[in-house]
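# Predicted model, plus sequence, below.
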Amino acid sequence: MQKSSSEMVKLMNREKIVNELKQNPRQSRADLSKKTNLSKPAVSEIVKELIEDDLVFETGLGPSTGGKKPIYLEYNARSNYVLGTLIENETIFLALGDMNGEIINFHKEKFTPFSDGNVIVNIIAEGVRELLNREQIDDEKVLGMVIGVSGIKMNNEEVISSSPSINWDNVNLKQELSTRLNSQIIIENDVNLMTIGEFYKGEGIGINDFIYLFIGNGIGSGLFLDGKFYKGFHSAAGEIGYMVIGNQQPLSEDLGVFETNYGLFGVSKKLKQLNIDIQDEKSLLNFLQKNCDNKDIKTILEDTINQWAKAASNIISIIDPQAVILSGELTYLNNFYYNRFQRMIESYVPKIPQIKITELESKAGIYGALHLALQHFYEPNF
């Protein structure tokens, strides 16, 4: 028992030194001793082991204060790697990340809507191989991968049972990729990952209570409450696509009432019913705003924005957040309709939060995936 206790203390001290170097690079052994309240001999012994384990490296000499010049140390953020993947609308984004959650290399590829799940598995597996080949990284250096998927609902076998734009059938994404890549895999909701990414790298930095609102083929939101990501009892918190807003005859079993009517598929369907040709635009909202001199298009546009604002108001009135971060199609609101969207919210809720627009866009989901991977897979001999 005594041995176990002393080993645990040493492991905790190793973690303390690594975390200190991660937060404040280029420190000497003497600096670490002062910062961590560990003895100089203890620090020297642990640093020696960390260097042997490739977790820390010496990076040069510091200025002398009268005696021997100190040797600076840094955490080796490329001692291992994690992978992050985001499936957003019809695009798959993949990134290789270091142990600080920074993106080292990036790859994206389009797929046809309603593709078979096996097509997605192949794209991800091949994309990962390309990323690792670019950086000449061996498989064993990769700790694991987190994948963000829209409309996720998992059964006991971890098969995705619904998604707005992919036909998963009985394709077990986690199992297939784990076998193909010989790696640990975590499947998470895409909007959840975007929310986590904003907390670490985007508009959510320094904000403890915020809502992340995403409009795409599906509609969803993510919640940070009291500085912690909130998933709910069934891991379904923020699934605002299931709000009862609009025609209650569902488009498909994979979509909620709100996203059936006011996600991109639902809005596109209304345009097609009026024989309005949707041009090849990066954003459907852009198309609507550019053509709002057409009476029918203007009606659809304003109704859509009004319903998006009502959904935002509903969740704001329950959560009372400090901020709401807009993403997806909402980032394409022009000044006129952005002001209209904000005024509607102000007219509905008792206290208006900050309304912010993401600058990370899809990279929010990638950063969220990398940071979640670090939380789950990071075990550097501690």
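Right, received. Where do you want to start? Residues are numbered from 1 along each chain as shown.
# contacts, neighbours, all on C-alpha from now
OK.
# which residues in this structure form helices?
Counting by DSSP state H, the chain has helices at residues 2-23, 29-36, 40-52, 117-135, 173-181, 190-201, 257-262, 264-273, 284-290, 295-319, 335-348, 363-377.
# got those as TSV, with distance to Ile71 and mean neighbour count columns?
Shown next, in TSV, are these (distance: least, CA to CA, whole Å; neighbours: other CA atoms under 10 Å):
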stretch	distance to Ile71	mean neighbour count
helix 2-23	13	15
helix 29-36	8	17
helix 40-52	12	16
helix 117-135	29	16
helix 173-181	39	17
helix 190-201	31	26
helix 257-262	58	27
helix 264-273	57	16
helix 284-290	56	18
helix 295-319	50	17
helix 335-348	54	15
helix 363-377	28	25
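# this is the comparison structure:
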Amino acid sequence: MLVLKRGEITFCGPQLPSPQDFVIEVGKRLRKTWIESSLRVALEQCSPQPSVSEILEILTRLRIFQWEELETLMYVDTIHQLELVAPFAGSIECEEGTPFDLSFGRNRHALDWERLWSQVKVRQKMWSQMSGAVPSVDAIPSLAVDSLDEVDDIAARKHLQKWVDGKRSLLDIAELLGDDPLILGRKYASWTRLGWLNFSEQAVVHTPIILSVDDSAMVQSVLKHTLGKHYQMRFANNAMDALTMLNMHDVGLLLLDVTMPDINGLELCRVIRKIPKFKQLPIVMLTANDGFVDKVKGQFSGSNHYLTKPVDQDRLCQVIDQYVVPFRPGLRYVSKPLMTRRSSEILTASLLRMATKGSSAFQKFQHGPLVGERKAG
């Protein structure tokens, strides 16, 4: 997911977080001990629905964050994400007016494309140099020795025992450790040459995203606890947020509360069904009303299933499993490396037309791979 400001990148990540989630995640990674309490203080000074820039402006004034450290972290994240998607074909879906106005410093500048892409090219060269030992960042390391006693490096032995299980990919392990995948890859390449590791690649399905739309924090908490182990959960508490998140994420199933303060779930369901790309989206209605007429209304609004609150957890999982495949440990992601220069140029031209204002740096996209939202196949 790319966020552009006047044609230049300000954010790149696998998904678009809410302003509060973004601030908490950044605070934890920068080891800001009091980030949650600092965020609460900042929110008291913000508008009712604050933007990420509004929150960060207050936190930098309070000296919780410094713009330089935020920008450095975003450079690192963006380079890693560009590195992952650069070799792959895909498609761009542009959404104007995305409510994520991240920028940096007092002058509100974006990330420098030339700096980003030069680092990506350097890293790609380093990856290619060890491709004989480590085939890709998605490859799965497994032990090549009969016993860890054969590993004569104590630190390596401890690492292999804890992290290498034949199920996690190199990227998975790097993310769990908070390490740079390239640095970990170089370490694994040396261990492969020593005969301690093997690599394999295994095709898999994606972990599905479920969007729950409910204005009850208690219901959302229960759903997160029940479904969070097998699905990526996203939450919205009103119709407008739900529509925004549907456009930002590749949602596999929608859980929709009937009774909401602005637009009720039945009306929202009808609105969603009128949007062509959501006509086949599985929608499960959740409601406290158990009457026959209520169920008929749910069906006529376009829902696939209708469950009554309080929802039995096992029954909920059974219904959801009818429509989406849950995550199973050991399954891996794959994508097809089909990016061609021509497809890159075509998609780049489309993106440039959507940009509100081009820049000389952003024109560099025309001469390199396009980076968009990564979609398998």
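Ah, there it is. Worth saying up front: this structure is predicted, and the values here are computed from it rather than measured.
# Can you pull the TM-score for these?
After superposition, the two chains reach a TM-score (TM-score structural alignment, normalised by the length of the second structure) of 0.28; 163 aligned residues with a CA RMSD of 6.3 Å.
# export the helices of the first structure to JSON lines and tack on distance to Lys228 of the first structure?
Output for the helices of the first structure, formatted as JSON lines (distance: least, CA to CA, whole Å):
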{"stretch": "helix 2-23", "distance to Lys228 of the first structure": "20"}
{"stretch": "helix 29-36", "distance to Lys228 of the first structure": "26"}
{"stretch": "helix 40-52", "distance to Lys228 of the first structure": "31"}
{"stretch": "helix 117-135", "distance to Lys228 of the first structure": "30"}
{"stretch": "helix 173-181", "distance to Lys228 of the first structure": "26"}
{"stretch": "helix 190-201", "distance to Lys228 of the first structure": "9"}
{"stretch": "helix 257-262", "distance to Lys228 of the first structure": "26"}
{"stretch": "helix 264-273", "distance to Lys228 of the first structure": "30"}
{"stretch": "helix 284-290", "distance to Lys228 of the first structure": "32"}
{"stretch": "helix 295-319", "distance to Lys228 of the first structure": "14"}
{"stretch": "helix 335-348", "distance to Lys228 of the first structure": "25"}
{"stretch": "helix 363-377", "distance to Lys228 of the first structure": "13"}
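# how near is Leu50 of the first structure to Val43 of the first structure?
Computed as CA to CA, to the nearest Å, the Leu50 of the first structure to Val43 of the first structure distance reads 10 Å.
# next one: Phe106 of the first structure
Counting by CA to CA, the gap from Phe106 of the first structure to Val43 of the first structure is 37 Å.
# Next up, the contacts around Lys295 of the second structure.
Tyr306 (CA atoms under 8 Å, 6 or more residues apart in numbering).
# Would you indicate which residues of the helix or strand encompassing it are buried?
Per DSSP states H and E, Lys295 of the second structure falls inside helix 292-301. Using 16 or more other CA atoms under 10 Å as the test for burial, helix 292-301 of the second structure gives 294-295, 298-299, 301.
# Following it in sequence, what is the next regular element?
Downstream of helix 292-301 of the second structure (by DSSP H and E), the next one is strand 305-308.
# Output the buried residues of helix 292-301 of the second structure as a markdown table; include the columns distance to Leu211 of the second structure.
Converted to a markdown table, the buried residues of helix 292-301 of the second structure look like this (distance: CA to CA, whole Å):
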| residue | distance to Leu211 of the second structure |
| --- | --- |
| Asp294 | 22 |
| Lys295 | 21 |
| Gly298 | 18 |
| Gln299 | 19 |
| Ser301 | 18 |
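# Could you point out which of the residues you listed is nearest to Lys125 of the second structure?
Ser301 (53.3 Å; CA to CA).
# Not counting sequence-adjacent ones, nearest residue to that closest one?
For Ser301 of the second structure, ignoring the flanking residues on the chain, the nearest one in space by CA to CA, 6 or more residues apart in numbering is Arg270 at 5.1 Å.
# Confirm that neighbour sits in a helix?
Yes: under DSSP: H, G, I helix; E, B strand; the rest coil, Arg270 of the second structure falls within a helix.
# how about the strands in the stretch 51-200 of the second structure?
140-143, 197-200 (DSSP state E, counting those that start in this stretch).
# Need the winner for burial among the ones you listed.
Mean neighbour count (mean count of other CA atoms under 10 Å) peaks for strand 140-143 among the strands of the stretch 51-200 of the second structure, with a mean of 22.
# Name the secondary structure element that contains Leu211 of the second structure.
strand 209-213.
# packing partners for that strand?
strand 232-236, helix 239-248, strand 251-257 (3 or more CA pairs under 8 Å, 6 or more residues apart in numbering; DSSP states H and E).
# List the buried residues for the longest one?
Residues 239, 242, 245-246, 248 are the ones in helix 239-248 of the second structure that count as buried (16+ other CA under 10 Å).
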